[in-house]
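>>> this is the structure alone, sequence omitted:
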């Protein structure tokens, strides 16, 4: 393929030199899959647990990496007492199964929730939509009678509000966001404008003042986009028009409300 970009003679010379270099063998796709050996969990993962006081399971931003299943496996070790989710929110999805083979999908709850006798923590650097958390995650545990009240502990998380999800909807390119309000709520957290869990249970006046201040971003976005509340409601309906409820009903209700605080 000819080099067609408008560049200087020097840049073209560099390009031609690089183009003639042989490819690195290490970067070539292997012709066949490498063989692998299945190892019992006690001979592999459990040895790591027994050699360390803390096990951190981190991903590489590829998704579907097995993080939830790995945490679930670690949680089953007798020496593992606590499992903690340390950051972000319901944009993640971790699928785990209990001892009866029942499937659970957790977005924010730690993947050790199904292992008896463990303490599970949602740390203060996480962000939470309380309504979504109750409807999607705790409801799964309640349906099977899981003792989540004595095994789940929630820190002073930053709250994802309906306007965070609407900012996500109105400000993101198509298919570029999970529409969970994650980026907007982290902006609120970093600028210390949003509300945390303790604001809900303490001074209501302070909470309303913070909400009014934080909501300026949402109202400013509507002003820039020349949109009314009715326009936002219609945008929500359009997003859900294929039958998939990407924008929850309570977010649509917020968009239509006159008093948003």
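Nice, thanks for sending it over. Keep in mind the model is a prediction, meaning the values are calculated, not measured.
>>> going forward, measure contacts and count neighbours with C-alpha atoms only.
Will do.
>>> quick one, strands of this protein?
82-85, 94-97, 103-106, 119-122, 127-128, 152-154, 158-159 (DSSP state E).
>>> which outside residues touch the last one?
Among residues not part of strand 158-159, those counted as contacts by C-alpha atoms under 8 Å, 6 or more residues apart in numbering are 124-130, 185, 189, 194-197.
>>> if we can go back for a sec, which of the strands of the chain is buried the deepest?
Mean neighbour count (mean count of other C-alpha atoms under 10 Å) peaks for strand 127-128 among the strands of the chain, with a mean of 28.
>>> just checking, what packs against it?
Contacts defined by 3 or more C-alpha pairs under 8 Å, 6 or more residues apart in numbering; DSSP states H and E place strand 127-128 against strand 158-159, helix 182-190.
>>> ok, now how distant is the residue nearest to the spatial centre of the chain from residue 17?
Closest to where the C-alpha atoms of the chain average out (C-alpha atoms, centre = their mean) is residue 91, at 2.6 Å. Distance of residue 91 to residue 17, computed by C-alpha to C-alpha, to the nearest Å: 44 Å.
>>> same thing with residue 174?
The value you get for residue 174 to residue 17, if C-alpha to C-alpha is used, is 39 Å.
>>> in this structure, which spans are helices?
9-19, 45-51, 67-75, 130-132, 139-143, 162-171, 182-190, 197-201, 204-214, 216-225, 229-239, 249-256 (DSSP state H).
>>> the shortest one: how far from the chain's middle?
When you say that, I think you mean helix 130-132. 14 Å (C-alpha atoms, centre = their mean, to the nearest Å).
>>> and that helix, what's buried?
Within helix 130-132, the residues that count as buried by 16 or more other C-alpha atoms under 10 Å are residue 132.
>>> which residues are contacting that helix?
So helix 130-132 is contacted by 159, 160 (C-alpha under 8 Å, 6+ apart).
>>> what sits against residue 128?
89, 90, 108, 157, 158, 159, 160.
>>> now the closest residue to residue 154 other than its chain neighbours: how far from residue 108?
Computed as C-alpha to C-alpha, 6 or more residues apart in numbering, the closest residue to residue 154 that is not its neighbour in sequence is residue 122, at 4.8 Å. In this view, residue 122 and residue 108 are 8 Å apart by C-alpha to C-alpha.
>>> structure B:
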């Protein structure tokens, strides 16, 4: 039994939601708890023909036997949270730490009304930056202050640690990506807090000695939404010619597309303390790999790409996503 953190290695949108959902179905965690900033990041999970997009509920919700938690380091927008709880039908097994900061309507107005945040930085407009600012100033309300959230309030840190101490499998779910970390990303074009694995552990009240694995998710063709440096970015004409066109889950803005960045991947893996790598979008490297469920089904081009990733990162690639649907995946963890 173990505690595993799953985080994004590039600029977000790496497909972490699918990876979390897959691991949940394979490892049967009793608790899935998310860290990260708040509802400014969206996770998409495709199960069969049904697509789910969530911003507050952990993307591991598709595994029905786990309790779902939002750690004390996360900002909660009660409107988004309550709507999602009803939409994905997780009432009774989802919990919020009472110490979570609250996003108010005025935070959203400040976010959208700020020339610097909205235009220069390319904020999602979800109110997270202003809410985190008020949290630092110690004037923000907490989740325990809102009556409508009372049925969901517990001490998440205590629940997560009890599960770990009992030898139960636990997943800690990160959001966004390393490249927009407040500390390590392309400042000032970053989010309002750190997004690395250490922060995800802290967001849930889990000490570093209790973490067994850190799975960093990298996209074969990294993407970025919003402003900021992107050293391997290609033109939209080129990405469209390659058949790659994506839109942000929260903002619906078209994502900028780049080629594999080994240097960034290596640095990201170092800061995150990566022990395993998950690669998504291998079918973009070679379309013949679409839907493959075993390593032997991959083309030599795809295998060469995976070997290069392992050289760049210095850790094994253990999970390979070959398409958007949950079953389109290769899991090598038990074979390595």
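Received, thanks. Note that the structure is a prediction, hence the values are computed from the model and not measured.
>>> what about the corresponding residue of structure 1 for residue 124 of structure 2, neighbour count?
In structure 1, the residue matched to residue 124 of structure 2 (TM-score structural alignment) is residue 178. Residues lying near residue 178 of structure 1 (other C-alpha atoms under 10 Å) number 15.
>>> residue 178 of structure 1 contacts residue 90, doesn't it?
No. Residue 178 of structure 1 lies out of contact with residue 90 (C-alpha atoms under 8 Å); the separation is 9.2 Å.
>>> and residue 32 of structure 2, what's its match in structure 1?
By TM-score structural alignment, residue 32 of structure 2 lines up with residue 83.
>>> ok, the closest residue in space to its match that isn't next to it in sequence - contacts?
Nearest residue to residue 83 of structure 1 in three dimensions, chain neighbours excluded: residue 120, at 4.8 Å (C-alpha to C-alpha, 6+ apart). Applying C-alpha under 8 Å, 6+ apart to residue 120 of structure 1 gives the contacts 82, 83, 84, 109, 110, 112, 113, 151, 152, 153.
>>> try it again with 6 Å
82, 83, 84, 151, 152 (C-alpha atoms under 6 Å, 6 or more residues apart in numbering).
>>> determine which two of those residues are furthest apart.
Taking C-alpha to C-alpha, the two most distant members of the contacts of residue 120 of structure 1 are 84 and 151; they sit 11.4 Å apart.
>>> so which bits of stretch 305-314 of structure 2 are buried?
Those would be 305, 306, 309, 310, 312, 313, 314, for stretch 305-314 of structure 2 by 16+ other C-alpha under 10 Å.
>>> out of these, flag the one nearest to residue 203 of structure 2.
Nearest member of the buried residues of stretch 305-314 of structure 2 to residue 203 of structure 2, counting by C-alpha to C-alpha, is residue 313, at 25.4 Å.
>>> the closest one -> structure 1?
Match for residue 313 of structure 2 (TM-score structural alignment): no aligned residue.
>>> any idea how far residue 221 of structure 1 lies from residue 169 of structure 1?
11 Å.
>>> measure residue 71 of structure 1 to residue 104 of structure 1 for me?
Counting by C-alpha to C-alpha, the gap from residue 71 of structure 1 to residue 104 of structure 1 is 14 Å.
>>> now swap in residue 130 of structure 1 and tell me
With C-alpha to C-alpha as the criterion, residue 130 of structure 1 and residue 104 of structure 1 are 19 Å apart.
>>> go on, residue 176 of structure 1?
Counting by C-alpha to C-alpha - residue 176 of structure 1 and residue 104 of structure 1 are separated by 26 Å.
>>> that older thread, which of the contacts of strand 158-159 of structure 1 are buried, as a ChimeraX select command?
Per 16+ other C-alpha under 10 Å, the buried members of the contacts of strand 158-159 of structure 1 correspond to this ChimeraX selection:
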select :124,125,126,127,128,129,185,189,194,195,196,197
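>>> so can I have CSV of the contacts of strand 158-159 of structure 1 showing distance to residue 204 of structure 1?
Formatted as CSV, the contacts of strand 158-159 of structure 1 follow (distance: C-alpha to C-alpha, whole Å):
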residue, distance to residue 204 of structure 1
124, 21
125, 22
126, 22
127, 20
128, 19
129, 18
130, 17
185, 20
189, 19
194, 14
195, 11
196, 12
197, 12
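>>> return the member of the contacts of strand 158-159 of structure 1 nearest to residue 251 of structure 1.
residue 129 (11.1 Å).
>>> now the closest one. Nearest residue, chain neighbours left out?
Using C-alpha to C-alpha, 6+ apart, the nearest residue to residue 129 of structure 1 is residue 160, at 4.6 Å.
>>> what's the match for the one you found in structure 2?
Residue 160 of structure 1 maps onto residue 103 in structure 2, by TM-score structural alignment.
>>> so what's the residue count around that match?
29.
>>> isn't it up against residue 74?
No. Counting by C-alpha atoms under 6 Å, residue 103 of structure 2 stays clear of residue 74, with 10.3 Å between them.
>>> overlap in contacts of those two?
With C-alpha under 6 Å, 6+ apart as the test, residue 103 of structure 2 and residue 74 reach no residue in common.
>>> run a quick neighbour tally on residue 10 of structure 1.
Neighbour number of residue 10 of structure 1 under other C-alpha under 10 Å is 9.
>>> what do you get for residue 235 of structure 1?
Quick note: residue 235 of structure 1 (other C-alpha under 10 Å) scores 17 neighbours.
>>> same check on residue 91 of structure 2?
Residue 91 of structure 2 has 15 neighbouring residues, counting by other C-alpha under 10 Å.
>>> what's the match for residue 16 of structure 1 in structure 2?
Counting by TM-score structural alignment, residue 16 of structure 1 has no partner.
>>> top helix in structure 2 by residue count?
helix 300-313.
>>> could you measure from residue 87 of structure 1 over to residue 127 of structure 1?
7 Å.
>>> return the residue of structure 2 aligned against residue 195 of structure 1.
Residue 195 of structure 1 maps onto residue 141 in structure 2, by TM-score structural alignment.
>>> which strands and helices lie in contact with the helix or strand harbouring residue 318 of structure 2?
Using DSSP states H and E, residue 318 of structure 2 sits in strand 317-321. When contacts are defined as 3 or more C-alpha pairs under 6 Å, 6 or more residues apart in numbering; DSSP states H and E, strand 317-321 of structure 2 packs onto strand 276-280, strand 329-331.
>>> could you check the distance from the counterpart of residue 49 of structure 2 in structure 1 over to residue 80 of structure 1?
In structure 1, residue 49 of structure 2 lines up with residue 101, judged by TM-score structural alignment. To residue 80 of structure 1, residue 101 of structure 1 is 22 Å away according to C-alpha to C-alpha.
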